[in-house]
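Participant: My questions are about this predicted structure, shown below with the sequence.
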Amino acid sequence: MRVLHLGFEDPCMPGAGGGSVRTHEINRRLVAGGFRVTVLTTRYPGWEERVQDGVHYIPIGVGRGSNRLTRLAGYVMRLPFEVRRRRSTTELVVEDFFAPFSTMAAPLWTGRPTIGIVQWLHATEKARQYRLPLHWIERLGVRTHHRLISVSQGIGERLKELNANLHVDVIGNGVDPGMWEIGPKLGNDVLFIGRLERGHKGLDLLLEAWTQASTRISGKLLIAGTGPDEDWLHGAIQDAGLADRVQMLGWLSGARKFRAISEARLLVVPSRHETFGLVAIDALAAGTPVVAFDIPCLREIIPPGVGWVVKAFDVKEFADQVVRSYALEGLEQVAAQGRKFAAGYSWDALAKLQAQAYAAALRAHRTQGSLPGGGKSLFLKELEG
């Protein structure tokens, strides 16, 4: 199948989130199975067109993409034109939803069968943040889609609330294979790893909780990542008097990330919103128990016995749970259960499910009429042969 993936975020961009990891891990497996995949992403300083693991990445936009606004604006302006250029060599368009308004209503203008992948629905939060009606754009955009892939059951239910006629396939995220290569080590520190974004990732809640917990824990709080609120975070750590109890690790990837997660005693996820919680699954695979707030998506992947979820945004309870978990006798058994649970999240299996969803999208389009430009999908011909 020839797939044009509107992927928004390049996994090689510094500070890229888990969504871009999912895009690449799925696509490289589809390519290995015979798909041809081109991904259109935003530009960023140092961007380059490349083929990575067989996946063709083409950053689009205007200029270098040196900040979030220019990346977003350039991508939005160029995307319809770039899709039209590649229409004749595309059988299926895949639209990744992205901030701040989720979807550009791609089925209306791609001219090809289109399926969306939804890793987040945060337009309501962004509407409050920017004081713009972004949630209405999201609502209208979701209604233009007929088939979507959701990374969690919780998001799938919200999508159905926006469009009752949707077909939603729930296909989660997978464990980074490198996590299995490093054995669990119950270390001395507590780790946060992710985008440094105060509201979404709950960094303000984390610092408040750590202020309460740090006097009862011997280890430090390690914070790994980059993001728009990095300067704020440095200042907030100083203002809270936590400079000697918090260590900033910067952006981690590959073996450095694997080691940081496996060597932590606990991973904390203080997010106000999450799409899936990929870092939590990675931590469980590494044998590192997780403490998180009880919010949709996270509660799906942190069942009892592999970690702890506490009442959403109750900072005192979060701090107390970190202290209890840190000192828990038998933490090794919790770690072992986490690894067993995480084994169910295989990128190979998830890629097969996504290939099936793509094939179903083409079949559904065929029953509604021939593909744009006439004829039947080459992929479907081969599948039926």
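Facilitator: Yes, it's here.
Participant: Please make it C-alpha for all contacts and neighbour counts, starting now.
Facilitator: Noted.
Participant: Could I get the full set of strands for the stretch 1-150 of the chain?
Facilitator: For the stretch 1-150 of the chain, the strands defined by DSSP state E, counting those that start in this stretch occupy 2-8, 36-42, 50-52, 55-60, 92-96, 114-118, 147-150.
Participant: TSV for those, including mean neighbour count and distance to Ala286?
Facilitator: Supplementary listing: those in TSV, determined by neighbours: other Cα atoms under 10 Å; distance: least, Cα to Cα, whole Å:
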stretch	mean neighbour count	distance to Ala286
strand 2-8	23	28
strand 36-42	23	30
strand 50-52	11	26
strand 55-60	21	27
strand 92-96	25	28
strand 114-118	25	26
strand 147-150	24	25
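Participant: and the comparison structure, right after this:
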Amino acid sequence: MGMIKVLSNYAPEPLVKALRKFGIIMHKAQADLISLLRLSYDYDIIYSIKSLSTIDRSLLKSLFMRRNKDHVVIYGLHMPMTLDNKVRPTHVMYDVLNPTQPVIASLRGFWIHTLNLRDYRMALNMGLRALYMPLGTDTNIFKCSLEKPNEFTVIYASRPAWHKGTDILVNVIIPFLLKKIKNIRIVITDSNYDYMAWIYEKLKGIPNITLYPHLPLNEYAKVLSEAHVLLFPTRYESYGLVVLDAMATGVIPVSFKVRGFIEDVLMRTEFRDYVVNYPDVHGFLVKVMRLYELYNNHVDKYEKLTIKACNLARLFSWDNVAGKWAYELNFILNK
């Protein structure tokens, strides 16, 4: 068989580069599912990402579209099929409506790509043709570093949003840490200033807090590597890539237990000691303080933990993860 050609609206550069070693050429197209299908004459596989909880109109339209070619189509769920922690009435509706979209995609003959094992098992139990392929980190950018500032530094690097736990961060975590730790530096960053605007207005000018409304990827990786702890008070996830990126730079995550990298990987390692069940905010803060005390009183043990974080993350570099992607893509093409 010759080179496998994939047309995708999700194609991180390190994944594209790594897949070439396995005889797979992935081309990126800024297009929705309908447009991908129309552009697909010369491709073996079409990959379309779903990353929003809204109804995928493009998927619905595809039901009435004659396809140009009998392609293998993958519908990539970059969002959870159901929510880890339901606290609003709309969350129950989400759990009813969201799984119907992969069902529709499956009826169209598409494969369903899940980013976590819980969704993968759920898709299989629903009788869907499911794939599990985790995301990876770019270790050429997110490099392991043992060099930490003297100030104990914690970082929040998620998009400010309710489901990311930003309200917990601002109203509980930050006030507690500022009161308990004198030599603390709290860093908050995201790649999108529009999302950062409200939190910037609320926290600007407070001593010990540094806000970066927007950072290029290389600078973001450097800022990430200078932290001791990643604050990850998210309520639900599909994967949690920021945790993997942070660990690749030698940062220890403190998190609620959610599906994805936390549940599938960290809970099987000693890093589960820094994961608590939602909504145990007190337990979350206890874990942060434990790492603070470890760094201050046993820096050698903290550095060993940092090295273990780097080594674990390296297993999920795009170079390594691409092998799993290549296996699955070859499998479904020959199914």
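Facilitator: The structure has been received and is ready for your questions. None of the values given here were measured: they were computed from a predicted structure.
Participant: Got a TM-score for the pair?
Facilitator: Here the superposed chains carry a TM-score of 0.79, computed using TM-score structural alignment, normalised by the length of structure 2; 308 aligned residues with a Cα RMSD of 3.1 Å.
Participant: quick revisit: in a markdown table, list the strands of the stretch 1-150 of structure 1 along with distance to Ala312 of structure 1.
Facilitator: Listed next are the strands of the stretch 1-150 of structure 1 as a markdown table, based on distance: least, Cα to Cα, whole Å:
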| stretch | distance to Ala312 of structure 1 |
| --- | --- |
| strand 2-8 | 30 |
| strand 36-42 | 33 |
| strand 50-52 | 39 |
| strand 55-60 | 38 |
| strand 92-96 | 28 |
| strand 114-118 | 23 |
| strand 147-150 | 23 |
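Participant: buried residues in the host helix or strand of Glu382 of structure 1?
Facilitator: Per DSSP states H and E: Glu382 of structure 1 is located in helix 378-384. Using 16 or more other Cα atoms under 10 Å as the test for burial, helix 378-384 of structure 1 gives Phe379.
Participant: ok, Ala248 of structure 2 touching Thr137?
Facilitator: Yes. Look at Ala248 of structure 2 against Thr137 with Cα atoms under 8 Å: they come within range, at 7.5 Å.
Participant: Mutual contacts of these two, please.
Facilitator: The contact sets of Ala248 of structure 2 and Thr137 overlap at Ala313, Arg314 (Cα atoms under 8 Å, 6 or more residues apart in numbering).
Participant: Settle it for me: which of the two has more neighbours?
Facilitator: Of the pair Ala248 of structure 2 and Thr137, Ala248 is the one with more neighbours under other Cα atoms under 10 Å, namely 34 against 28.
Participant: what sits against that one?
Facilitator: Thr137, Thr139, Phe142, Lys143, Cys144, Ala309, Cys310, Asn311, Leu312, Ala313, Arg314.
Participant: can you rerun that using 7 Å?
Facilitator: Neighbouring residues of Ala248 of structure 2 by Cα atoms under 7 Å, 6 or more residues apart in numbering: Thr139, Phe142, Lys143, Cys144, Ala309, Cys310, Ala313, Arg314.
Participant: Repeat that for Glu95 of structure 1.
Facilitator: The contact partners of Glu95 of structure 1, by Cα under 7 Å, 6+ apart, come to His5, Leu6, Gly7, Ala106, Ile115, Gly116, Ile117.
Participant: if we go to 10 Å?
Facilitator: Taking Cα atoms under 10 Å, 6 or more residues apart in numbering, we find Glu95 of structure 1 in contact with 4-8, 39-40, 102-107, 110, 114-118, 148.
Participant: To which residue of structure 2 is it aligned?
Facilitator: In structure 2, the residue equivalent to Glu95 of structure 1 is Ser48, according to TM-score structural alignment.
Participant: Setting aside sequence neighbours, what's the nearest residue to its match?
Facilitator: Closest residue in space to Ser48 of structure 2, ignoring its immediate chain neighbours: Tyr75 at 5.2 Å, by Cα to Cα, 6 or more residues apart in numbering.
Participant: ok, the counterpart of the one you found in structure 1 to His145 of structure 1 distance?
Facilitator: Using TM-score structural alignment, the equivalent of Tyr75 of structure 2 in structure 1 is Gly116. Using Cα to Cα, to the nearest Å, Gly116 of structure 1 is found at 7 Å from His145 of structure 1.
Participant: again with Gln153 of structure 1
Facilitator: Separation of Gln153 of structure 1 from His145 of structure 1 (Cα to Cα): 18 Å.
Participant: Would you agree Leu233 of structure 1 is in contact with Leu203?
Facilitator: Yes. Using Cα atoms under 10 Å, Leu233 of structure 1 is in contact with Leu203, at 7.8 Å.
Participant: which of those two has more neighbours?
Facilitator: Neighbours per residue, other Cα under 10 Å: of Leu233 of structure 1 and Leu203, the larger number sits with Leu203, 23 against 20.
Participant: Matching that one against structure 2, which residue comes up?
Facilitator: Matched by TM-score structural alignment, Leu203 of structure 1 corresponds to Thr166 in structure 2.
Participant: tell me the contacts of its match?
Facilitator: Tyr156, Ser158, Arg159, Pro160, Val172, Ile173, Ile199, Phe232, Pro233, Thr234, Arg235.
Participant: export those residues to a markdown table and tack on distance to Tyr292 of structure 2 and secondary structure?
Facilitator: Formatted as a markdown table, the contacts of Thr166 of structure 2 follow (distance: Cα to Cα, whole Å; DSSP: H, G, I helix; E, B strand; the rest coil):
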| residue | distance to Tyr292 of structure 2 | secondary structure |
| --- | --- | --- |
| Tyr156 | 16 | strand |
| Ser158 | 21 | coil |
| Arg159 | 25 | coil |
| Pro160 | 24 | coil |
| Val172 | 18 | helix |
| Ile173 | 14 | helix |
| Ile199 | 25 | helix |
| Phe232 | 16 | strand |
| Pro233 | 17 | coil |
| Thr234 | 21 | coil |
| Arg235 | 24 | coil |
